[in-house]
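Asker: need a structure here:
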Amino acid sequence: MFAGFLKVVDRCEACGFDFTRLNTGDGAAVFVMQIAGAPVVFGALFVQVAYNPPIWAMLAVALPLVGGLSLGLMRPGKGVMIALQMRNKAGQSHHG
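Answerer: Just a heads-up that it's a prediction; the model follows:
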C-alpha cells in the first residue's frame, strides 16, 4: 500500500484499487499527535511533580519517546485512515 514511508501507491498491486481517489490529508498526523503526545506529556508532568528530576533528564527521556511513538504510529495511522475511507466508499461518485 505504501511506496515510501508515507507515500501511498496509486493502485493496489493485488486488486487494482485506485488509491488516488482517497485523501487522508493530515488526519493521521492529528490522531498520532494526540495518541503519542498525551501519555508522554501527562507522564512527564507526573514525574516532574512527584520526583522533580532535572529538566535535561526529562527532555532526554520525553523527546525520544514522543519522537519514536510518533514515527512508529504514523504509518499504521495513515493505513487506518485509508481503510476507513475505503470502507465508507469515500471519493466515489453517487450519481446515477
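
Asker: every contact and neighbour count from this point should use C-alpha atoms.
Answerer: Fine.

Asker: report the buried residues of the longest helix along the chain.
Answerer: Counting residues, the longest helix found in the chain (DSSP state H) is helix 55-87. Judged by neighbour count (16 or more other C-alpha atoms under 10 Å), helix 55-87 contains these buried residues: 62, 66, 69-70, 73-75, 77-79, 81-82, 85-86.

Asker: which two in those are spaced the farthest apart?
Answerer: Set against one another by C-alpha to C-alpha, the buried residues of helix 55-87 have their most distant pair in 62 and 86, with a gap of 35.4 Å.

Asker: one more sequence to fold, the one below, so I can look at both together:
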Amino acid sequence: MPGQKPDQKGQPPVARAALFGLCPRCGAQTLFDGPVKFASHCRVCALDYSTYNVGDGPAAFLTLIIGALLIVAALTLDAVARPPFWVHILLWVPLTAAAVVYGLRVGKAALLAIEHQRQAAEGRKLDGPHD
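Answerer: Below is the predicted model of the structure:
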C-alpha cells in the first residue's frame, strides 16, 4: 500500500549507517575493510556488499566541495592571522586528507544504505508491447 514503509526491523537509519559504517541490514559495524574500501560481505549477517553499485560518483563531487570549503578556511586564516607558510602546510594537508577520507566513507556508506533500503536494482525490460 502506498505510504507504508517496508519492514526495517534491525536496520539502522541511513544517517547512522553512513556515519559509523554500519551494515544496512543488521547494523553491525562491518561495512568497511579499509579506509574507504567496502568489505566483501557483512561478517555478522553475510549480506553481500558487492551486489551494490555505489561507484565513484561521490568521490569527485565530495572532493570538490571539501576542497572549496578548506580553501575558504585557509584564505580566511591567512587574512586574519597571517601565519607563516609552514603553518598552512602543517594544518591544511592533514586536515584535507582526513576530511576527504572520512567524507568518502560517509558518502559511499550513505549511498549503499539507501540502495539497500530502497531495494534498488538495475533497470529491467518489461515483456510485451509498450507505447
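
Asker: now what about the TM-score between them?
Answerer: Once superposed, chain against chain, the TM-score is 0.70 (TM-score structural alignment, normalised by the length of the first structure); 96 aligned residues with a C-alpha RMSD of 2.6 Å.

Asker: check contacts around the spatially most central residue of the first structure.
Answerer: The residue at the geometric middle of the first structure, judged as the C-alpha nearest the mean C-alpha position with C-alpha atoms, centre = their mean, is residue 74 (3.0 Å). With contact set as C-alpha atoms under 8 Å, 6 or more residues apart in numbering, residue 74 of the first structure has these partners: 6, 28, 29, 32.

Asker: among these, name the ones in strands.
Answerer: Among those, no member falls in strands (DSSP state E).

Asker: now neighbour count and distance to residue 45 of the first structure too, for those, in a markdown table please.
Answerer: Listed next are those as a markdown table, based on neighbours: other C-alpha atoms under 10 Å; distance: C-alpha to C-alpha, whole Å:
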| residue | neighbour count | distance to residue 45 of the first structure |
| --- | --- | --- |
| 6 | 13 | 31 |
| 28 | 19 | 25 |
| 29 | 18 | 23 |
| 32 | 22 | 20 |
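
Asker: ok, and those residues in the second structure?
Answerer: Mapping these onto the second structure (both residues aligned by TM-score structural alignment, their matches' C-alpha atoms under 8 Å) leaves 6, 28, 29, 32 still in contact.
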